[in-house]
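Student: no sequence on hand, only this structure:
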């Protein structure tokens, strides 16, 4: 990554495959080094990645999903409680096939899967 990327990113981490993860990369800023983000293909389409990249996207307000899930339209989002919430800490929820929202806990399979992608990317 170039210094320009590091200045724009609030957090840079390394995936299980050793790739640098830039959470702002999916903003598709002009810096060409940002396009190597494991969350997106160079043309902006979602790119399968691991859960560490998915978690960064969740923390940044994006929805994520797995290609390996059987249910159509299912996705995860993170909820940060406000003063009107019954929950006191942030949590991840899933949108089910029926469009219902329920709290979600990752399975071992989900944590180690490498088919995570960001929903709604180009």
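Tutor: Yep, it's here. Since the model is a prediction, treat every value here as computed from it, not as a measurement.
Student: okay, CA-based contacts and neighbour counts for the rest of this
Tutor: OK.
Student: so where do the strands sit in this structure?
Tutor: 13-14, 20-21, 64-66, 75-79, 91-95, 101-103, 116-118 (DSSP state E).
Student: save those as TSV, and put in mean neighbour count and distance to residue 6 too.
Tutor: Shown next, in TSV, are the strands of the chain (neighbours: other CA atoms under 10 Å; distance: least, CA to CA, whole Å):
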stretch	mean neighbour count	distance to residue 6
strand 13-14	13	11
strand 20-21	20	11
strand 64-66	23	24
strand 75-79	21	25
strand 91-95	17	27
strand 101-103	13	33
strand 116-118	26	21
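Student: got a markdown table for these, with distance to residue 109 too?
Tutor: Shown next, in a markdown table, are these (distance: least, CA to CA, whole Å):
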| stretch | distance to residue 109 |
| --- | --- |
| strand 13-14 | 20 |
| strand 20-21 | 21 |
| strand 64-66 | 11 |
| strand 75-79 | 15 |
| strand 91-95 | 16 |
| strand 101-103 | 18 |
| strand 116-118 | 12 |
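Student: what about versus this one:
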């Protein structure tokens, strides 16, 4: 699949990886954001987005705390997690994305 489909799948709770990555067991996943009263906002349908990002990608944060935006993360081959993973130009152009 292409990058766009992979990112949409990750936003919907899936994990995605490139078949061409050398490190096996690597994948991209989404760490949810947090926002005060995020659940209440969604239930009331007061807004569908928070800072232009789908409200369902947020968990409840503590009252009077800053909004933490969702972030794409990478599970590296050594088992570590890279928070705030950014796709390379090759990753974005690749057609070998797959769900894991």
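Tutor: Great, that's in hand. Nothing here was measured: the structure is a model prediction, and the numbers come from that model.
Student: picking that back up, of all the strands of structure 1, which one comes closest to residue 3 of structure 1?
Tutor: When these are compared by CA to CA, strand 20-21 sits nearest residue 3 of structure 1, at 13.5 Å.
Student: residues in structure 2 aligned with the closest one?
Tutor: The counterpart of strand 20-21 of structure 1 in structure 2, using TM-score structural alignment, is absent.
Student: could you name the helices and strands sitting against that strand?
Tutor: Using 3 or more CA pairs under 8 Å, 6 or more residues apart in numbering; DSSP states H and E, the elements in contact with strand 20-21 of structure 1 are strand 13-14.
Student: now for the strand it packs on, which elements pack on it?
Tutor: strand 20-21.
Student: related to what we said a few turns ago, indicate which one of the strands of structure 1 is closest to residue 5 of structure 1.
Tutor: strand 20-21 (10.9 Å).
Student: the residue nearest to the spatial centre of structure 2 and residue 83 of structure 2: what is the separation?
Tutor: In structure 2, the residue lying closest to the centroid (CA atoms, centre = their mean) is residue 30, at 2.6 Å. Look at residue 30 of structure 2 and residue 83 of structure 2: by CA to CA, to the nearest Å, they are 9 Å apart.
Student: who touches both of the two?
Tutor: 71-73 (CA atoms under 8 Å, 6 or more residues apart in numbering).
Student: the residue nearest to the centre of structure 2 -> structure 1?
Tutor: Aligned partner of residue 30 of structure 2 by TM-score structural alignment: residue 78.
Student: read off where stretch 40-48 of structure 2 ends up in structure 1.
Tutor: The aligned range for stretch 40-48 of structure 2 is empty, by TM-score structural alignment.
Student: what's the answer for stretch 2-11 of structure 2, then?
Tutor: Counting by TM-score structural alignment, stretch 2-11 of structure 2 corresponds to 50-59 in structure 1.
Student: buried ones in that stretch?
Tutor: 50-59 (16 or more other CA atoms under 10 Å).
Student: could you dump these into a markdown table and include distance to residue 21 of structure 1?
Tutor: What follows is those, written out as a markdown table (distance: CA to CA, whole Å):
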| residue | distance to residue 21 of structure 1 |
| --- | --- |
| 50 | 11 |
| 51 | 11 |
| 52 | 9 |
| 53 | 7 |
| 54 | 10 |
| 55 | 11 |
| 56 | 9 |
| 57 | 10 |
| 58 | 13 |
| 59 | 13 |
